[in-house]
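Chemist: Test case, fold it:
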Amino acid sequence: MSAAPDQKVSPQLQQFIMEEQAKAQLQQTVARLTDECWDKCMGTPGSSLSSRETACLDNCARRFLDTTQFVVKYFQSKAQAHSGGF
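Modeler: Okay, the predicted model is just below:
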């Protein structure tokens, strides 16, 4: 959604759009984490998770989040360096 060149987007609308984009990105990350960790850790579905499945899911989720955080920080530092650190 972009405004015509002669129209300004209100700061409140810009904030709302940024918040909605952040929510969508978080939902996408959770869905991807769930897909990857489920495929990696789950065996035959049963009535409860085994201790191995629980430990695997916990470890997988932690590594996924650590990696995602590392990549985000890496690109943020690259963007900052590219923009002169401002």
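Chemist: can we go C-alpha only for contacts and neighbour counts from here?
Modeler: OK.
Chemist: where's the residue nearest the centre of the chain, which helix or strand?
Modeler: Residue closest to the average C-alpha location in the chain (C-alpha atoms, centre = their mean): residue 29, at 3.7 Å. Here residue 29 sits within helix 11-41, counting by DSSP states H and E.
Chemist: Buried residues in that helix, which are they?
Modeler: 33, 34, 37, 38, 41 (16 or more other C-alpha atoms under 10 Å).
Chemist: And the next helix or strand past it?
Modeler: helix 51-82.
Chemist: any idea how far residue 23 is from residue 49?
Modeler: Computed as C-alpha to C-alpha, to the nearest Å, the residue 49 to residue 23 distance reads 29 Å.
Chemist: now the other sequence, so there's something to compare against:
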Amino acid sequence: MDSFSSPSSGSSDDVMDQLKNQLAQAYFEQFIETVREKCFDKCITKPGSSLSGGESSCISRCVDRYIEATGIISKALFSQPR
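Modeler: Okay, here's the model as predicted:
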């Protein structure tokens, strides 16, 4: 039986912490998948056993842009009055 099916198995804070952790993990996995797909498609023109200098710098810039954009979006979402 998992912790979601038995409310008496933990406090509501424990359940909230577990939900936050699961959401953070899902968000991280989705972020990595999106960056991998978008940056790979954009930067890797000839897949091989290693990255060229141009591919490596393209990947770095692409990931940096996604991190920056995610930060901007997060700030905008969480700073809105409720």
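Chemist: Can you pull the TM-score for these?
Modeler: TM-score of the superposed chains, computed with TM-score structural alignment, normalised by the length of the second structure, equals 0.82; 76 aligned residues with a C-alpha RMSD of 1.8 Å.
Chemist: any idea how far the residue nearest to the centre of the first structure is from residue 53 of the first structure?
Modeler: Separation of residue 29 of the first structure from residue 53 of the first structure (C-alpha to C-alpha): 21 Å.
Chemist: What of residue 66 of the first structure?
Modeler: Note on residue 66 of the first structure: its distance to residue 53 of the first structure, by C-alpha to C-alpha, is 20 Å.
Chemist: Then residue 25 of the first structure?
Modeler: As judged by C-alpha to C-alpha, residue 25 of the first structure and residue 53 of the first structure stand 27 Å apart.
Chemist: before we move on, what about residue 70 of the first structure?
Modeler: From residue 70 of the first structure across to residue 53 of the first structure, the span is 25 Å (C-alpha to C-alpha).
Chemist: same deal with residue 10 of the first structure?
Modeler: Distance, residue 10 of the first structure to residue 53 of the first structure, by C-alpha to C-alpha: 48 Å.
Chemist: Over in the second structure, find the residue span stretch 56-75 of the first structure aligns onto.
Modeler: Mapping stretch 56-75 of the first structure onto the second structure (TM-score structural alignment) gives residues 58-77.
Chemist: Which parts of the matching stretch count as buried, going by neighbours?
Modeler: For stretch 58-77 of the second structure, a neighbour-count test (16+ other C-alpha under 10 Å) marks 58, 59, 62, 63, 66 as buried.
Chemist: now what about that stretch, what contacts it?
Modeler: 35, 39, 40, 43 (C-alpha atoms under 8 Å, 6 or more residues apart in numbering).
Chemist: compared with the first structure, how much does that stretch deviate?
Modeler: On superposition with the first structure, the mean distance recorded for stretch 58-77 of the second structure (mean C-alpha distance after the TM-score superposition for the first structure) is 0.5 Å.
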